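> Output the structure for:
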Amino acid sequence: MLKKTSAPEISIVIPCLNEEENARAICDAVIAEVEKTGCSFELIFIDNCSSDQTVSIIRSICHRDDRVKLIANTRNFGQMRSPTHGIYQAKGRAVINMCADFQDPPALIPEFIRRWHEGAKIVLGVRETEKSGSVLTACRNASYALQRKFGDYPIIPNATGFGLYDASVVRAVEALNEPEPFFRALLVETGFPIETIAFKRPERAGGKTKNNFFSLLDFALSGLAGSSRGLLRVPLYVGFVTLSVTVLSFVGAIWTALHGLSPLMWLFAGLLELQFGLLFLFFGLVGVQIRAISDRTRGTPLVIERERVNFTEDE
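Modelled structure (predicted):
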């Protein structure tokens, strides 16, 4: 069995779900690329309750090479929480996060590490193109537009989280204690400078993608909700606009009455607008209060682990 060092320079975290066709291949490819750099490393697979042989395959790899580690979750905790938990368990001075299906090319790893050695705190891979249908493309563009409009901080389009993060960045994100961590947005929230590397997205090596329209929509909405205080204030803005229109309606009622005309329609419109304005104002205040409560009560564990392999007692 190959022995690991106690304090690796680089940690590579690979989330997986039903990746029995890719697990061994991605492990070999990643190790080959990291060994080119001469850095000590650990390779952490975090499995989100696979129903195939993924865990068994990775466990057998761990028994041969204890630089490779496994975290197996008790259930599927989603695309945000599970990968982030794996990143938090990493002990390296820098952490690389990537997919198991080769859509994030391992060949970029040496370049990530080179830039980190030159002083970069965050280096993200950015896909030049997204091969998807017109509906998914439109939804993705709409998601980016909403994030730019209402998000507290901008995200980088076509950056999926594939990249390298200095340990100081990981600890800063962890300190935010976000229960539904939209990690690539949280990276921006930390304020650390971000370097990017453009790459062409390769074809998936094997198996089937777990993403469909509804999973991507849920991911986008969760990310927007988790990283946007401005979105919660939208009802407040609508309420203020509606109340402004209410004032105009009452002014119109007064004007028609002064000119001997019936003000009933103006009064009816004004009262209706007043009700809607107050309702949206109330919803907006409740939304802001809910966000404030959430900020004060974060503490939900990201995942519950079923098994760990090749971790020491203090890890």
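
> For the rest of this, base every contact and every neighbour count on C-alpha atoms.
Will do.

> Spatially central, which residue of the chain would that be?
Geometric centre of the chain, nearest residue: Phe182, 2.7 Å, by Cα atoms, centre = their mean.

> I'd say it and Leu221 touch.
No. No contact is recorded between Phe182 and Leu221 when judged using Cα atoms under 8 Å, the distance being 10.3 Å.

> re earlier: contact partners for the residue nearest to the centre of the chain?
Applying Cα atoms under 8 Å, 6 or more residues apart in numbering, we find Phe182 in contact with 80, 222-223, 226-227.

> What helix or strand is Val126 located in?
In this assignment (DSSP states H and E), Val126 forms part of strand 122-127.

> Packing partners of that strand?
In this structure, strand 122-127 packs against helix 109-117, strand 159-166, strand 194-199, with contacts taken as 3 or more Cα pairs under 8 Å, 6 or more residues apart in numbering; DSSP states H and E.

> now that strand and helix 109-117, what's the angle there?
Orientation note: strand 122-127 sits at an angle of 150 degrees relative to helix 109-117 (axes from the mean of the first three to the mean of the last three Cα atoms, to 10 degrees).

> Quick check: buried residues in strand 122-127?
Counting neighbours by 16 or more other Cα atoms under 10 Å, one finds that the buried residues in strand 122-127 are 122-127.

> Stretch 130-139 too?
Along stretch 130-139, these residues count as buried under the neighbour rule (16+ other Cα under 10 Å): Leu136.

> Also stretch 146-165?
Of all the residues in stretch 146-165, those buried under the rule 16+ other Cα under 10 Å are 146-148, 150-156, 158-165.

> ditto for stretch 189-209
Residues of stretch 189-209 classed as buried by neighbour count (16+ other Cα under 10 Å): 189, 192, 195, 201.

> Could you list which of those belong to strands?
Using DSSP state E to define strands, the subset of the buried residues of stretch 189-209 located there is Glu195.

> nearest to Leu248, of the buried residues of stretch 189-209?
Minimum distance to Leu248 across these is 40.8 Å, recorded for Glu189 (Cα to Cα).

> Hmm, Ile155 and that closest one touching each other?
No. With contact defined as Cα under 8 Å, Glu189 does not reach Ile155; the gap is 9.3 Å.

> in the protein, which spans are helices?
Counting by DSSP state H, the chain has these helices, from start to end: 23-37, 54-64, 78-89, 109-117, 134-150, 167-175, 183-190, 213-226, 234-258, 264-297.

> run this one through as well so I can compare:
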Amino acid sequence: MTQPEISLVLPAYNEQDNILNVIETSCQHLEQINRSWELIVVDNCSSDKTAELVQSIVDQRDNVRLIVHDENRYYSGSCQTALNESRGKWIAIMDSDGQFSAADLPLFIEKLQAGANLVFGWRKKRNDPVFRLFSSSVFNTLGKFWLSIPVHDLNVGIRMFDQKVAEATEFRHRLNMANPELYTRVKIAGLNIDEVVVQHFAREHGHVCHDFSKIWKLFWDVNHYLKTLSQELKAAKKSPPHQSVENTEVDARKVA
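Next up is the predicted model:
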């Protein structure tokens, strides 16, 4: 089977009200890019009809695939599946809630062609409730404190990278975040990181997975997660290339 140039992966959890439109519009944008592509939906053990709806499209399109987890592996687990299953020269992972658009992929490709290995999106103009803006501000501040992350948007739901990043990355921490660990693995590998401004739309259907009634615990657990990644990054800098960094995992239940 010929390797596609682009793999677009959509992690999905209970997105039955959004997924069909996201797939349809994403396919349209991918076709306009005029490069070979595949679209993969990773269903993270949804309890609604997400997988069933996606399968109806898979039956009609050869370049759309569905992978269904038999248990919830958290967002980072879905991203790991994306790394394992994607065949593209460039891999994009985009949330399936309709807040991002595959129309922005050419912007990412331009950065990758210019020498970046990993490109994060940046929601410079966001369409989110005040509370989500506040929580993201806290996450970004913590990310800069612990990891000196140079990008503006720590928890953005769209990013694109090349096969070097896929080969260098293994998500060891199972939780509903992925970008900080992705950044850490890429930093350890000595690869190049960039960002690009993307469109951001208001969520029309569904809700976020985080339990915001436990927000202070969430902040505490994210802080612990970032601190752990910081320790891994420092250990990697001190270790000779042939030595592996100790795998210190964060309990997924703590940041769910």
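
> Mind checking the TM-score on these two?
Overlay of the two chains. TM-score (TM-score structural alignment, normalised by the length of the second structure): 0.77; 233 aligned residues with a Cα RMSD of 3.1 Å.

> got CSV for the helices and strands packed on strand 122-127 of the first structure, with distance to Cys62 of the first structure too?
As requested, those are arranged in CSV below (distance: least, Cα to Cα, whole Å):
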stretch, distance to Cys62 of the first structure
helix 109-117, 21
strand 159-166, 23
strand 194-199, 30
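
> Gly270 of the first structure: which of the ones you listed is closest?
Taking these one by one with Cα to Cα, strand 159-166 is closest: 47.4 Å.

> what's in contact with that closest one?
Around strand 159-166 of the first structure, the neighbours that count as contacts under Cα under 8 Å, 6+ apart are 93-99, 104, 112-113, 116, 121-127, 183-184.

> The aligned partner of Asp43 of the second structure in the first structure: how many residues sit nearby?
Alignment of Asp43 of the second structure against the first structure is given by TM-score structural alignment, with Asp47 as its counterpart. Asp47 of the first structure has 28 neighbouring residues, counting by other Cα atoms under 10 Å.

> again with Ala145 of the first structure
Around Ala145 of the first structure there are 14 residues (other Cα under 10 Å).

> Give the aligned equivalent of it in the second structure.
Taking TM-score structural alignment as the alignment basis, one finds that Ala145 of the first structure is matched in the second structure by Thr141.

> For Asn158 of the first structure, see how far away the residue nearest to Leu146 of the first structure when sequence neighbours are not counted is.
Closest residue to Leu146 of the first structure in three dimensions, ignoring its sequence neighbours and counting by Cα to Cα, 6 or more residues apart in numbering: Leu224, at 7.7 Å. Relative to Asn158 of the first structure, Leu224 of the first structure is positioned 15 Å away (Cα to Cα, to the nearest Å).

> Tyr165 of the first structure too?
From Tyr165 of the first structure across to Asn158 of the first structure, the span is 17 Å (Cα to Cα).

> swap in Ser132 of the first structure?
12 Å.

> Which one of the helices and strands packed on strand 122-127 of the first structure lies nearest to Leu236 of the first structure?
Using Cα to Cα as the measure, strand 159-166 is the one of those that comes nearest Leu236 of the first structure, at 31.8 Å.

> Off-centre distance for that closest one?
Computed by Cα atoms, centre = their mean, to the nearest Å, the chain-centroid distance of strand 159-166 of the first structure equals 11 Å.

> Equivalent analysis for stretch 231-243 of the first structure, please.
Centroid displacement of stretch 231-243 of the first structure relative to its chain, using Cα atoms, centre = their mean, is 27 Å.

> what's the matching residue for Asp95 of the second structure over in the first structure?
Mapped onto the first structure by TM-score structural alignment, Asp95 of the second structure lines up with Cys99.

> show me the residues around the closest residue to its match other than its chain neighbours that make contact.
Closest residue in space to Cys99 of the first structure, ignoring its immediate chain neighbours: Ile14 at 5.7 Å, by Cα to Cα, 6+ apart. Counting by Cα under 8 Å, 6+ apart, Ile14 of the first structure makes contact with 43-46, 83, 86, 97-100.

> which of those line up with contacts in the second structure?
Shared contacts between this structure and the second structure among the contacts of Ile14 of the first structure (both residues aligned by TM-score structural alignment, their matches' Cα atoms under 8 Å) comprise 43-46, 97-100.

> Kindly reformat those residues as TSV and extend each row with neighbour count.
Conversion of these to TSV gives the following (neighbours: other Cα atoms under 10 Å):
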residue	neighbour count
Leu43	26
Ile44	27
Phe45	26
Ile46	27
Asn97	23
Met98	25
Cys99	18
Ala100	29
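
> ok, of these, which one's closest to Arg291 of the first structure?
Relative to Arg291 of the first structure, the closest of these is Asn97; by Cα to Cα it sits at 29.0 Å.

> That closest one and Ser132 of the first structure: what is the separation?
The gap separating Asn97 of the first structure from Ser132 of the first structure is 23 Å, by Cα to Cα.

> Repeat that for Phe240 of the first structure.
With distances defined as Cα to Cα, the gap from Phe240 of the first structure to Ser132 of the first structure amounts to 40 Å.

> Over to Asp47 of the first structure?
With Cα to Cα as the criterion, Asp47 of the first structure and Ser132 of the first structure are 26 Å apart.

> What is the aligned counterpart of Phe120 of the second structure in the first structure?
Taking TM-score structural alignment, the alignment pairs Phe120 of the second structure with Leu124 from the first structure.

> Could you double-check that that match lies in contact with Ile194?
Yes. Applying Cα under 8 Å, one finds Leu124 of the first structure in contact with Ile194, separated by 7.2 Å.
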